[in-house]
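> how would this look folded up:
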Amino acid sequence: MYRKAGNWLKRLPIPSLDSFERLFDAGLSTESKLFYFSENRFFRYQPIFGISLFIVTPPDLRRLLFLFCLFIGTTAFSQSVLDLKLDGSEKGKRLDLYLQELEKTHPVRFYFIEDWISNLAVKDGSAGMTLREVLYDLFLGSDINYIEVNPNTIVLVKDPAQALQRNTIINAAVRSQKKIEKMVFGTKANTNPRQKVTFSGIITDSKSRDPLVGASVVASDIQVGGVTNVEGKFELRLPVGSHVINFNYVNFEERVIDLEIYADGSVKIEMEETPTVLDEVVIQDRSAREITTSGIGQTQISMKEVKRAPALLGEVDLIKQIQVLPGVTTVGEAASGFNVRGGGVDQNLILYDGLPVFNSSHVFGFFSSFNSEAIRDVTFYRGGIPAEFGGRVSSVLDIRSKEGSYEKWGASGGIGMISSNLMVNGPIVKDKTSIAVSARTTYSDYLINTIKSNYVNLNKSSVSFYDATAKVTHLFSERTKLTASGYISHDQFRLAGDSTYSWDSKMASVRLDHEFSKSFSGSLMAGYGSYGYEVSDKDPLAGFNLNYKINYPSAKLDFHINREKHKIGFGAQSTYYDFNPGTFSPSSAESNKKFVQMDVQKSLESGLFIADQFDLFKRMHIDAGLRFSVFNSLGPANVNIYAPGGPRETLSLIDTVRYGSGQTVKSFYNWEPRLGLRYELSQDASIKLGYNRVFQYLHLVTNTTAVTPVDIWQPSGPYFKPQMADQVSLGYFRNFKDRKYETFIEGYYKIIENVLDFKDGASLILNPQIETALLQGKARAYGAEFQISKTQGRMVGSISYAYSRSL
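Okay, the predicted model is just below:
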């Protein structure tokens, strides 16, 4: 039976205050008594924080509130009718008539005053939307709201201050025994109700004080939200008034704030880790989880989850966890690096505190060169690469190291079968300066000695590695921070009776972060890195030493502007490369080897970038960016000239041109557009489309399937054009059962120009005419990726599948 509140409700007597009080005393617990009534025509809402708020209530609403109180204690476990999806046939129907139809076909009751909604109709474009979203759109900007008493009872009310909506959310938090905090910014006096203000802040781990990257911040009463950036910062534009703010992060306890905001305000939120026991941990793709906030092909990885994942010989390995993501492969279990969407290992940009890493593995790929104890957070881009990154055509792996605690000293570590690690951190000056130091080393030789083999000298072989990091952070103020970090990694492998291989990476950087205002911030990073290897043989008659090294100082300046409708980032970056392609020398006076010195190669890679995130219209979000990259091949250099019209071979060499130090040998100028579109079908589903053009100016030269530490890098120049990749991605993302289950399916198509390959029988090491041994061609790759994840409950996990082809 359909009950028209406009007529039937008016026949009810106006309930007295005694009626309300008896109802609350009889049916509601002390914790739930959030509604009280006083005077003859006033409804007083008194939150549990002791602050009262008065709203003038007409008699009809008094009657309606009484009905609401009658139903507030009921509980239902069925799915709410508000989650019902519309098929489009409802468009143009009067809202009150449509609600009446729903009552006939679904076990639900709607209570409202007919005059309030008689002029409202279901709008075009409602197909695929839920009833909850349709009502939100219709009531947006009006003083009408609705209360979901239970999944079968919906009450429409005039609630200009949205006090009832807020109360419903707060009451649910109270029932869940969540701590609710009260915050007030500004005063209500002389405030324009249509005014919007900025609510910003930073979210950190309460123990380590590390920023939490990708934490969600949602104003639940108006469904406005966002996520924190790499510095743990967030910013929301909110209408003045009262709101309920929910802060969430994986494996951390939720924070709930009852916010009254009438002026710009900033907060520092510390979240506590939730103690959980998990049998298995899955790296969860946040591009599937954050339907409304993340770009396509982007994954945020929690190191807490990585540490709980199964590990080879007890050694936690970040790179191995990257390899389990859909679209990421490797050529073998012991191979170095990874391949993304048909690309090569050299086409992945790995950054550690902003500096490139040329070798990410220990022991020829068995273990990652990154100590998990020292890593704060990781972001992996395989589709929508932001404009601030460039130089690799397949993916970006951005790794940020931990900062030390500003309050107390602490240590963590572990002892494994082949290695041990230790992390120590604490304050140098409390609340001002902190330090974090980590170290890891191996004692794997004993394992080699236990292996039975026909090779009699195996027990005389050795494998060793170590790595160490250090980070010092100083807070000049709440707005200015200076960070200095360092990283070193070393490997050595010797097979008895054969050569000894060793390689190492060294990096150091300084970063200054400053917040000029609440909406404008910037950072400056300067660093220096080096990578090199050495192969040696101590044979008395044929002994030799082969050395190879890359030095690369780098600097980056970037700024961020956060406005109500635009989030703009822009900046510049430059890296200078100094290549020593090889020095070959005899290891002793008796050795018959000859000295060979390859000509050094110098290059400068620079880029300017700008990006903007904005809403084209309500459901269409745009993430657009543009990068202008410049690459200069510099002297001193000798450039060989070959006979025109023929192949590049030693016999066709006709001349050599000499370039002096600092002279420009060859320059490349390229535009790199980036575009991401997201259309929200509903609060739990979206379609995303992305396009990237990326240029890569460094090429890995190798003639083996698996990359080894003794391969060489070749910069672009007169003979080698930069690689250029165009990639288009399209994905559908869907969450089920309040994000208990998350799914996505994503397809891509990628074309890469100027891919480097070698000729049959080519000699690559110490070849002064390397251009005669290499060719450039075109590659194509396409495929589809699918993943379904269960993220809540005692058992969590995911199933993923990827189909890909490379041509």
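> going forward, measure contacts and count neighbours with C-alpha atoms only.
Noted.
> what about the helices in the stretch 1-150 of the chain?
Per DSSP state H, counting those that start in this stretch, the stretch 1-150 of the chain carries helices over the ranges 5-8, 17-27, 59-72, 95-105, 114-117, 131-139.
> Revised request: answer the last question for the stretch 451-600 of the chain.
Taking DSSP H, counting those that start in this stretch as the criterion, the stretch 451-600 of the chain carries no helices.
> hey, which of the helices of the stretch 1-150 of the chain is tucked in deepest?
The highest mean neighbour count among the helices of the stretch 1-150 of the chain, using mean count of other C-alpha atoms under 10 Å, belongs to helix 59-72: a mean of 19.
> circling back to that earlier point, now the helices of the stretch 1-150 of the chain as CSV including distance to Met525?
Shown next, in CSV, are the helices of the stretch 1-150 of the chain (distance: least, C-alpha to C-alpha, whole Å):
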stretch, distance to Met525
helix 5-8, 64
helix 17-27, 61
helix 59-72, 56
helix 95-105, 57
helix 114-117, 57
helix 131-139, 44
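> run this one through as well so I can compare:
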Amino acid sequence: MKHIISACFFLFSLSVFAQKVTVTVDKTVTLKDFFKQIENQTDFKFAFTGQIDSSQKYFTKKNTYNNIEVKDLINELNKSSLVQFSIVGNNIFVKHKTTKGNKKTNKLTGQVLDESREPVIGANVFIKETSTGATTDKNGMYSLELDNGNYTVQISYVGLRNKEKQITISDDTRINFNMDEDSHELDMVVVTSSKAVDVRNTQMSVNKLSMAEIKRLPTAMGEPDPLKSLLTLPGVTNAGEASSGFNVRGGAADQNLILLDGAPVYGDSHMFGFFSIFNADVVSGLELYKGGIPSKFGGRVSSVLDVSQQTGDLNDYKVNGGIGLISSRLLVQGPLKKDVGSFIIAGRASYA
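Modelled structure (predicted):
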């Protein structure tokens, strides 16, 4: 009885190995597709560990095997595929192939060139599956170490179109890449200015300040001073710590002409130069000519300062006043005759 069972098992094994199949494999066939071809034609089942990804492509050559026994097919595939097949009973086991001398990695080398066949220096060579990469040297050469398998190589460089290629590594491999110029045409941009330009005015080196601008500037003890505001303009410096005078472009303080509504002013300060004589409540604005002074002012070596005063209100009577840390002030204005004439009276007194 024992001999009969052994004979039956031997005959069963022969019948399993004698099963013939017709199979086509190439670089586009995944392990899963290959398993289906075999399992649909035979009783064999495939087994593999988690290290094998059945959705990947492990075949390196295109071959069609017609009416071939399974064991012969396995022997042929073991010569050209990136995995190792082995038959145990009715099962086919799949594992990663170990190369001669226990070689685990292969060298991927090559050169990156542009359209003119010049080497691309500093191009990024990136392997998507392993998240590793390299940078090309001065000759456009790169070098990477990879295990056997299928990989996606991505090449990128500023100004050149990105390149991507699917490769299969089973031995030391050299692959060159040619990159094309990547040009992007920008939309036209029109830059305009909203500031009105008075092309009729040829006057140069003139600075204008309104009283509203002067009051926005930092002041000493809260008292706005038209003369002190000039120090914020380019080319204007203080004549001294205890003086309200000013120097323009290196000139002396007495080389400046100061006008109040066209009338010359010879003493421009109070309290030893701590205050200027101009009451900020009645000043409407000022103009400082630092060069090219018009002939109507008579000329000065350094500059001409033209201070303009306000006019009284033609419609309503108004009273303004204020008490500061070092001075007090009062302003009264109104119409003499409505819409015809007006008056304005202002005074300022210091506590010194």
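> Superposed, what's their TM-score?
Overlay of the two chains. TM-score (TM-score structural alignment, normalised by the length of the second structure): 0.44; 170 aligned residues with a C-alpha RMSD of 2.8 Å.
> re the thing from before, what's the closest of the helices of the stretch 1-150 of the first structure to Tyr748 of the first structure?
Shortest distance between Tyr748 of the first structure and these, using C-alpha to C-alpha, is found for helix 131-139: 30.7 Å.
> Who are the packing partners of the helix or strand containing Asn66 of the second structure?
Element membership for Asn66 of the second structure, per DSSP states H and E: strand 63-69. Secondary-structure packing of strand 63-69 of the second structure (3 or more C-alpha pairs under 8 Å, 6 or more residues apart in numbering; DSSP states H and E): strand 20-25.
> Next, the angle from the strand it packs on to strand 63-69.
Angle, strand 20-25 of the second structure to strand 63-69, by axes from the mean of the first three to the mean of the last three C-alpha atoms, to 10 degrees: 170 degrees.
> what's strand 20-25 of the second structure packed up against?
Packing contacts for strand 20-25 of the second structure, counted by 3+ C-alpha pairs under 8 Å, 6+ apart, involve helix 31-41, strand 63-69.
> one more time with 10 Å, if that's ok
Where contact means 3 or more C-alpha pairs under 10 Å, 6 or more residues apart in numbering; DSSP states H and E, strand 20-25 of the second structure is packed against helix 31-41, strand 63-69, helix 70-80.
> buried ones in the last one?
In this case it means helix 70-80 of the second structure. With burial defined by 16 or more other C-alpha atoms under 10 Å, the residues of helix 70-80 of the second structure counted as buried are Val70, Lys71, Leu73, Ile74, Leu77.
> just the first one next, same as before
Burial within helix 31-41 of the second structure, assessed by neighbour count using 16+ other C-alpha under 10 Å, is assigned to Leu31, Phe34, Phe35, Gln37, Ile38.
> Next, the contact list for Glu181 of the first structure, please.
Phe49, Val244, Ile245, Arg255, Val256, Ile257, Asp258, Leu259 (C-alpha atoms under 10 Å, 6 or more residues apart in numbering).
> Report the buried members of the residues you listed.
In those, the ones that pass as buried (16+ other C-alpha under 10 Å) are Val244, Ile245, Arg255, Val256, Ile257, Asp258, Leu259.
> Check these against Ala411 of the first structure and report the nearest one.
For these, the nearest to Ala411 of the first structure is Arg255 (27.2 Å; C-alpha to C-alpha).
> got the contact list for the closest residue to that closest one other than its chain neighbours?
In this structure, Arg255 of the first structure finds its nearest non-sequential neighbour in Phe247, 5.0 Å apart by C-alpha to C-alpha, 6 or more residues apart in numbering. Residues near Phe247 of the first structure by C-alpha under 10 Å, 6+ apart: 203, 215-219, 225, 227, 253-257, 269-271.
> Those residues in strands, which ones?
The members of those that map onto strands under DSSP state E are 203, 216-219, 225, 227, 255-257, 269-271.
> Reformat those residues as JSON lines; add distance to Ser521 of the first structure.
Converted to JSON lines, those look like this (distance: C-alpha to C-alpha, whole Å):
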{"residue": "Ile203", "distance to Ser521 of the first structure": "17"}
{"residue": "Ser216", "distance to Ser521 of the first structure": "21"}
{"residue": "Val217", "distance to Ser521 of the first structure": "20"}
{"residue": "Val218", "distance to Ser521 of the first structure": "23"}
{"residue": "Ala219", "distance to Ser521 of the first structure": "24"}
{"residue": "Gly225", "distance to Ser521 of the first structure": "21"}
{"residue": "Val227", "distance to Ser521 of the first structure": "17"}
{"residue": "Arg255", "distance to Ser521 of the first structure": "26"}
{"residue": "Val256", "distance to Ser521 of the first structure": "27"}
{"residue": "Ile257", "distance to Ser521 of the first structure": "26"}
{"residue": "Ile269", "distance to Ser521 of the first structure": "19"}
{"residue": "Glu270", "distance to Ser521 of the first structure": "22"}
{"residue": "Met271", "distance to Ser521 of the first structure": "24"}
